[in-house]
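Student: Let me see the structure of the following:
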Amino acid sequence: MMRTVFTLLLTILLWPVSSVQAQLQMPEPPLNISVDFARLPDSKDNAETTTGAVLAAVTIIPEKGWYTYSNQPGSLGQPTVLTASLAGSPEPLEVRYPPGVRKPDPFSPEEMVNLYLGEVTFFVSLPPDVALPADLRLHLSLLLCSEKSCMPVSLERTASLRQAEALPAAEKQPWWPEYGASSPGPQPDQVEPRHAAGPETTTGPETTKYAPEEEWSLNPRYYQSELEVGSIWKAIMLALLAGFLLNFMPCVLPVVSLKISSLVSGCVRGAQCSERARRQAFTEHNLLFAAGILAYFLVLSLVLSLFGLAWGELFQSPKLIMILSAAVFALALSLFDVYTLPIINLRSGMIDSGNPRASAFSTGVLATLLATPCSGPFLGGVLAWALVQPSMVVAIVFISIGVGMALPYLLMSAWPGLVRFFPKPGAWTVKLERIVGFFLLATCIYLINILPQDYLLSALVLLWITGVSFWIWGAWTDLNQSTRKRWTIRSAALSLVVAAAAWAVQPPEISVHWRDFSAEDFRGRLGQERLLVDFTADWCVSCKFLEQTTLTDKNLADWGKRYGLTYIRVDLTEQNPQGMSLLRELGSQSIPVVAVFPQGSDANRPLVLRDLFTSANMEEALDQLF
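Tutor: Got it, this is the predicted structure:
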């Protein structure tokens, strides 16, 4: 066993170094580009060395389900910009863009934008009398989006024109009608950057909001320039030190319970075996715990380099955070005797049950995963240099960070005699289990705290169902039952957790934009827009029920499109004299109240709905008013 563990560690450490020349290719965007040349109708035959009136048609073909924003997208989205020039000439050529399709933005339906849906062609006019052959250099910048995510794309292509006389006629090409509808776009330096409208939340690659790349001209200076990295050897040395210091960072304290439990677990077994066996168990546990740390850092390096993510950016995914919080909560329950989990068992008195080797390795992976959001001393310069290097260099640096973090456990495995400094088990270990459990519950609070607000209710429901399910696991099963019955109950309990997780990680509906009420803003809009004003408060249970049943995001989005409504929310959670004044003017003293104000001369005759009402009631009122 010991030889196998050492072989595993040696493989993890040396594989990236031996493969440093290997290059992992970044995934290509789901987009194809083609360039065709044609002669415009008004051109005359010219010598073979000139182009005359030649047009380059640059066609982009996104894969099914993907779209992009037009060159003039509107208030949202990154403009699609094509820059073109001839090789050897700094002068940009004129580019003509089709107008795009005007429709509500898929991620912000209240905003109208211009989109390119499917295949689209741009046109570049080559100047006359250009010596042939000529190379046309193209740079395309756009925001490519699907239903779930957006990605900024920047591509370069070169197209060669060898002779002009044999070019086909432009008016016979399938894109000719698009050319007639196209118009010149602004120069690249005249394009104003806009915010992308993409989804608010990433899952790893599923749900992340992207903003357009901006060009900066900065020359930063660093206060501690000696800590900046310029070579792989300096990166390795600083990575080792940074990884070691990660064990002592305050941000790692929420997972210190896992480390304490791992050390004690290696000692508890010694109460039932000889001193030699006790040392062997201590060595084995620390080696496997260190192997878990190194394996995690190796996988992390591959994920970050492949997807271009930053350190800790995985925790921008609400899905990962919710699943991780449920896993940590389940581990905490096992330490309060709610149930016994056979794989990752942190209970010191149960080390001989289940699979202690899998438990040690898994605990090392979990502890390192929870520590990923932290960035300790020396780590900033190392990561800034490493994450722009080839994938194998990234792997070497990250393995070095892992070796540094695993160093205390590797040292303890090298000197198993240190086990005598750890106290032997007794009644105090039960109290330690409870303390570790409270540490894990604190970690759950930390994880939920970094979730977007829209996911908080889903996360709490997931934790509640997790608690019920693992209580069923522990209370409704025992060893006196048949194996089939016991695992049928456990499988049902796990199915509840899986179903709850599948429901919880679903992205929330697109939120409708509510404007906060102010008397000045309200007076400016009154009579000019159709207004729906909702009076609500956090302490109003009926208001919250109404928001969950009638004033849902889906209903509000539908009504906004159908009736052209502007939504204003009057929050009466705290003292709001202006809001209360408007409420009284509507003849009400209590909430919930919804008032709908029409445009024009009837704006001072709003339609008021009090207390609880249904979606059908709301639609009937809107139809009556409009």
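
Student: use CA for all of it now, contacts and neighbours both
Tutor: OK.

Student: Does Leu287 belong to a helix, a strand or coil?
Tutor: Following DSSP: H, G, I helix; E, B strand; the rest coil, we place Leu287 in the helix state.

Student: And for the helix or strand where Ala499 lies, what's in contact with it?
Tutor: With elements taken from DSSP states H and E, the one containing Ala499 is helix 483-504. Residues outside helix 483-504 that contact it (Cα atoms under 8 Å, 6 or more residues apart in numbering) are 322-323, 455, 458-459, 461-462, 465-466, 469-470, 472-473, 476-479.

Student: Not counting sequence-adjacent ones, nearest residue to Val255?
Tutor: In this structure, Val255 finds its nearest non-sequential neighbour in Ala367, 5.9 Å apart by Cα to Cα, 6 or more residues apart in numbering.

Student: list the contacts for that neighbour?
Tutor: 255, 258-259, 293.

Student: quick one, helices of the stretch 501-626 of the chain?
Tutor: Using DSSP state H, counting those that start in this stretch, the helices of the stretch 501-626 of the chain run over residues 519-525, 541-549, 553-563, 577-585, 615-625.

Student: how about this one, so we can line them up?
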Amino acid sequence: MPSGEAASLSLWAAIGLALVGGLILNLMPCVFPVLAIKALSFLHGDPREHHRQGLAYTAGVLVAFSALAGVLLALRGAGASVGWGFQFHSPLFVLLLAWLMFVLGLSLAGMLHLGVGLTGVGQGLASRSGLVGSFFTGVLATVVATPCTAPFMGAAMAYALAQPAVELLAVFLALGLGLALPYLALAFWPALQRRMPRPGRWMDVLKQALAFPMFGAAIWLVWVLAQQAGPQGVLLALSGMGLIALALWARGVSRSAGRSGRWAGGLTALASVAAALALLPMVQPEATPSAVASASAGASKEEPYSPERLAALRAQGKPVFVNLTASWCITCLVNERVALSTPEVKTAFQSQGITYLKGDWTRQDPRITELLARHGRSGVPLYLFYPAGPGDEAQVLPQLLTPGIVTAAVSGSAT
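Tutor: The predicted structure follows:
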């Protein structure tokens, strides 16, 4: 059982925290566009169909979280040490997700039409394919939510990962239910639907505008891939996007052509997709940190985290601030931008003589996983402050930081 906050939780407390954390996940920049797009379907149609859409979406979310829990249990049974967001340690997963975000962006922008089977947006919402679309939109919402760690989630996930299968699944399903609740409430609560604007041209404009968060997510994922697989990973990701775009274009322009034109377009699309898939085995982690990661590390005064360095500093009685982060963790990146990189915090660290250690969990690092588990966490971010003097007790800071929170935590440190 992990120490710290998670060790004091009961099962029902962990379920409650997971439920609240799942609700907050809906506000994350990758998840919110998916929820907004699905909400547009409630502007027309039969209320009974809305109920079915809500249940199908919820089923997709819960099935996806159950599958994620199953994978975690299998890896744990095999002796692996894993945590929340573990799949983002794989460059291959990051690449595939970047391609998916790119295709969804093209679809939302109106550059191609995938039909309701993938996005759940279109005229067939009352048909069976609409329900299938809702189900897989729930799966998609789960996939794009996994790089995020919302407040209240950290302790709940750490508790779950230390429990037997039934308890772990219960916490994961609570997290999924929290993620699905806003859409489910909208589906069953007509009063909320009546507060939505009337249908109009704004729906198409909004749908197209929501393509840009998807493109932004694809760009960000390629940046993450650069730190995992280096320049070659970026080249493979962009090459794959070009081939996917070619396949979609060829398929689209050949629809109105004659029989030979349709065959040519289909073969071109098939060959392009096959060429993109052939790139996947070439995606390999770099043996050493990439130039992007090195440049990022050299841009500030932090030192790379290692247990040996932390132990040496603590043996000397020096104050230490530890930031465990990852490039695919949106919460981590926001905290570094709005709090840890501010002049106020940098000045406080310098004046207090605080050593800043940064542990990068973008790629799997068992040393960071061990420190997370020691403090009752299953994933990043984790912020620890060790005051000056003897002892190894650390103050755990909140998952959402402000400059004031950091400076207040370190203000009692002696130089």
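
Student: For the contacts of Ala367 of structure 1, which single residue is the most surrounded?
Tutor: Ile293 (27 neighbours; other Cα atoms under 10 Å).

Student: Which residue in structure 2 aligns with it?
Tutor: Here Ile293 of structure 1 is matched to Val61 in structure 2, going by TM-score structural alignment.

Student: Correct me if wrong: Val34 of structure 2 contacts Ser134.
Tutor: No. Using Cα atoms under 8 Å as the test, Val34 of structure 2 is too far from Ser134 to be in contact (10.6 Å).

Student: Translate Val20 of structure 2 into the numbering of structure 1.
Tutor: Aligned by TM-score structural alignment, Val20 of structure 2 pairs with Leu241 of structure 1.

Student: got a list of what its match touches?
Tutor: So, once contact is read as Cα under 8 Å, 6+ apart, Leu241 of structure 1 ends up touching 378, 401, 404.

Student: Mark which of those are part of helices, please.
Tutor: For the contacts of Leu241 of structure 1, the ones inside helices are 401, 404, with DSSP state H as the criterion.

Student: Among the contacts of Leu241 of structure 1, which one has the most neighbours?
Tutor: Ranked by the number of neighbours (other Cα under 10 Å), those place Ile401 first, at 30 neighbours.

Student: returning to what we had before: mean shift of the helix or strand hosting the match of Val20 of structure 2 relative to structure 2?
Tutor: Remark: Leu241 of structure 1 resides in helix 232-246, with elements defined by DSSP H and E. Here the mean offset of helix 232-246 of structure 1 against structure 2 after fitting is 1.9 Å, by mean Cα distance after the TM-score superposition for structure 1.

Student: which parts of that helix are buried?
Tutor: The neighbour-count criterion (16 or more other Cα atoms under 10 Å) identifies 232, 235-246 as the buried residues of helix 232-246 of structure 1.

Student: now swap in stretch 274-287 of structure 2 and tell me
Tutor: By neighbour count, with 16+ other Cα under 10 Å as the criterion, the buried positions of stretch 274-287 of structure 2 are 276, 280, 283, 285-286.

Student: Could I get the full set of strands for structure 2?
Tutor: Under the criterion DSSP state E, structure 2 carries strands at the ranges 303-304, 320-325, 355-360, 382-386, 395-396.

Student: residues in structure 1 aligned with the last one?
Tutor: Matched against structure 1 by TM-score structural alignment, strand 395-396 of structure 2 finds no partner residues.

Student: Off-centre distance for that strand?
Tutor: Put simply, strand 395-396 of structure 2 sits 24 Å off its chain's centre (Cα atoms, centre = their mean, to the nearest Å).

Student: what's the answer for the fourth one, then?
Tutor: Its chain's C-alpha centre lies 22 Å from the corresponding centre of strand 382-386 of structure 2 when counted by Cα atoms, centre = their mean.

Student: Repeat that for the third one.
Tutor: What separates the centre of strand 355-360 of structure 2 from the centre of its chain is 22 Å, taken as Cα atoms, centre = their mean.

Student: what's the matching range in structure 1 for it?
Tutor: Under TM-score structural alignment, strand 355-360 of structure 2 corresponds to no residues of structure 1.

Student: list the helices and strands that strand packs on?
Tutor: Other elements packing on strand 355-360 of structure 2 under the criterion 3 or more Cα pairs under 8 Å, 6 or more residues apart in numbering; DSSP states H and E are strand 303-304, strand 320-325.

Student: Switch those strands over to a markdown table; also include distance to Gln352 of structure 2 and mean neighbour count.
Tutor: Formatted as a markdown table, the entries for those read as follows, by distance: least, Cα to Cα, whole Å; neighbours: other Cα atoms under 10 Å:
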| stretch | distance to Gln352 of structure 2 | mean neighbour count |
| --- | --- | --- |
| strand 303-304 | 16 | 15 |
| strand 320-325 | 10 | 22 |
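
Student: Great, nothing more from me.
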